[in-house]
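In: My questions are about this predicted structure, shown below with the sequence.
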Amino acid sequence: MQIQVNTGSGVDNTESLQRWASEHLSETLARFQQDITRIEVQLSDENSGKSANADKRCMMEARLAGHQPIAVNHHAETQDEAFRGAARKLLHALDHSLGKLRDHHRDRDSIRKDEPTGVVPGAAG
């Protein structure tokens, strides 16, 4: 799973930010590792230097193997809160989307049928 962090005006893109974001997302989304090919993160300060409530924005888009991408946004007062909020939203969206697909595959009837308890196949009764 490749993780790419991009920043807009008012947000510094440092190597430590990239490393922290990659570690956090790898841990948070570990169970979807086989499904996700790439995650793009866009951090921005919508008021660029002016102080305002919830002016930090984080957009995350997960690219999935064989499926449409899933994107989420989160606004918060700090860059950290925006990132963590978007990560939670992405986890929920992946749970919802990929969980439905997995449940659909599990609900199919099996060729193999279980024998009722106490019945021995081929025994006359």
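Out: On my side now, so go ahead. Residues are numbered from 1 along each chain as shown.
In: Going by C-alpha atoms from here, please, whenever you check contacts or count neighbours.
Out: Will do.
In: Any idea how many residues pack against the closest residue to residue 55 other than its chain neighbours?
Out: Nearest residue to residue 55 in three dimensions, chain neighbours excluded: residue 46, at 5.3 Å (C-alpha to C-alpha, 6 or more residues apart in numbering). Burial measure for residue 46: 16 neighbouring residues, criterion other C-alpha atoms under 10 Å.
In: can you check residue 67 too?
Out: Using other C-alpha under 10 Å, residue 67 has 11 other residues around it.
In: didn't the residue nearest to residue 55 look like it was pressed against residue 57?
Out: Yes. Contact criterion C-alpha atoms under 8 Å: residue 46 and residue 57 qualify, at 6.9 Å.
In: residue ranges of the strands in this protein, please?
Out: For the chain, the strands defined by DSSP state E cover 2-7, 36-45, 56-64, 70-76.
In: out of the ones you listed, nearest to residue 29?
Out: Closest to residue 29 of those, according to C-alpha to C-alpha: strand 36-45, at 8.9 Å.
In: Take this one as well and set it beside the first:
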Amino acid sequence: MTIQINTDKNLNGEQRSADFFSSQIAEALQRFDAHITRVEVHLKDENGSKDGFNDISCLLEARLEGRNPIAITNQADTMESAVKGAIDKIKTAIESILGKIQNH
């Protein structure tokens, strides 16, 4: 599974943060590794340099083998919270899709 992290110009996308988020995503989606070919993460600050409530947005797109990509978004006050919420949502979506495939 390939994990690519993209940030907008208002967020600090340093390598240490990218490695941390990549390891979190890889660990959380490990049991789906055989089905996922690629995960793209898009982090952006909705308000730019202004402070705001839930202004960090995380879009996670998982590409499942032989299926259309799944995309979810989550907003929070921090990058860490936004990514964690997005991981929880994408896990639920993947479980649902793979569960439906197994039932058929």
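Out: Happy to help now that I have it. In this text the structure is predicted, and so the values were computed from the model without any measurement.
In: Next, the TM-score between them, please.
Out: Overlay of the two chains. TM-score (TM-score structural alignment, normalised by the length of structure 2): 0.96; 104 aligned residues with a C-alpha RMSD of 0.8 Å.
In: just to revisit the earlier point, may I see the strands of structure 1 arranged in a markdown table, with distance to residue 93 of structure 1 as well?
Out: Output for the strands of structure 1, formatted as a markdown table (distance: least, C-alpha to C-alpha, whole Å):
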| stretch | distance to residue 93 of structure 1 |
| --- | --- |
| strand 2-7 | 18 |
| strand 36-45 | 13 |
| strand 56-64 | 10 |
| strand 70-76 | 7 |
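In: For residue 94 of structure 2, give its distance to residue 60 of structure 2.
Out: For residue 94 of structure 2, the distance to residue 60 of structure 2 equals 12 Å [C-alpha to C-alpha, to the nearest Å].
In: what does residue 98 of structure 2 give?
Out: 18 Å.
In: These two: which is more packed in?
Out: Of the pair residue 98 of structure 2 and residue 60, residue 60 is the one with more neighbours under other C-alpha under 10 Å, namely 24 against 13.
In: who's in contact with that one?
Out: 39-42, 71-73, 86-87, 90 (C-alpha atoms under 8 Å, 6 or more residues apart in numbering).
In: Break down structure 1 into its helices, ranges please.
Out: For structure 1, applying DSSP state H gives helices covering 15-28, 79-106.
In: do you know how far residue 31 of structure 2 is from residue 48 of structure 2?
Out: Taking C-alpha to C-alpha, one finds residue 31 of structure 2 at 36 Å from residue 48 of structure 2.
In: Just want to know which of those two has more residues nearby.
Out: Neighbour totals were compared for residue 31 of structure 2 and residue 48, and residue 48 leads with 14 against 11 (other C-alpha under 10 Å).
In: hang on, isn't the more buried one packed against residue 10?
Out: Yes. Assessed by C-alpha under 8 Å, residue 48 of structure 2 is found in contact with residue 10 at 5.7 Å.
In: Report the central residue of structure 2.
Out: Note on structure 2: the residue nearest the mean C-alpha position is residue 60, at 3.1 Å, using C-alpha atoms, centre = their mean.
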